[in-house]
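Visitor: what follows is a predicted structure for the sequence shown.
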Amino acid sequence: MQMVRVTLYGGPLDGEQLDVPAQPDTDDPGIALPAAGCSISGGRSWYAPAYDGRWCWEGDTA
């Protein structure tokens, strides 16, 4: 599986970089990541690709 490095924008992980699949296996290419700054205790922060290719924070989830 080919991976690409992306930079996260907004939310508690702003500026972090990580590798994500170049072609995700699902219709929803976003990713839920544990984050110390998440607004939900024990939750995860959801990042997904935006129209311009950046991976942007879309909110927090339990």
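Guide: That came in fine, so what should we check first?
Visitor: C-alpha from now on. contacts and neighbour counts both.
Guide: OK.
Visitor: work out for me the element the spatially most central residue of the chain sits within.
Guide: The residue lying closest to the centre of the chain (C-alpha atoms, centre = their mean) is residue 47, at 2.7 Å. Here residue 47 sits within strand 44-49, counting by DSSP states H and E.
Visitor: what is that strand packed up against?
Guide: Judged by 3 or more C-alpha pairs under 8 Å, 6 or more residues apart in numbering; DSSP states H and E, the packing partners of strand 44-49 are strand 31-34, strand 55-61.
Visitor: included below, for side-by-side comparison, is a second structure:
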Amino acid sequence: MSTERTVELHGGPLDGQTVPVTLDDEDAWTAIISDGCAYPGGRSVYAPDPAGRWVWEQDVPWEAL
């Protein structure tokens, strides 16, 4: 059974937006299409920090995912 919840994103191009995430993976992260991404067509990657806030990690080109 998957565990899904809505989280608020902090930092990066999607700061303040909320998105649904699935929390089943021990190394949870989410990559989201973003107009503010440094790479056209790329994704902005967010992951939970030790306090549980979902913070911007980096922008990556689509082909690197």
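Guide: Yep, that arrived. What you see is a predicted model, and the numbers here were worked out from it, not measured in a lab.
Visitor: coming back round to it: average gap between the strand holding residue 47 of the first structure and the second structure?
Guide: Compared with the second structure after the fit, strand 44-49 of the first structure shows a mean deviation of 0.3 Å (mean C-alpha distance after the TM-score superposition for the first structure).
Visitor: can you tell me the element residue 20 of the second structure falls in?
Guide: strand 18-22.
Visitor: for stretch 17-24 of the second structure, list every residue counted as buried.
Guide: When burial is assessed from 16 or more other C-alpha atoms under 10 Å, stretch 17-24 of the second structure yields no buried residues.
Visitor: what's the distance between that stretch and the middle of its chain?
Guide: The chain centre lies 8 Å from the centre of stretch 17-24 of the second structure; the measure is C-alpha atoms, centre = their mean, to the nearest Å.
Visitor: any idea how far residue 43 of the first structure is from residue 8 of the first structure?
Guide: 17 Å (C-alpha to C-alpha, to the nearest Å).
Visitor: so those two - more neighbours on which side?
Guide: residue 8 (20 against 17; other C-alpha atoms under 10 Å).
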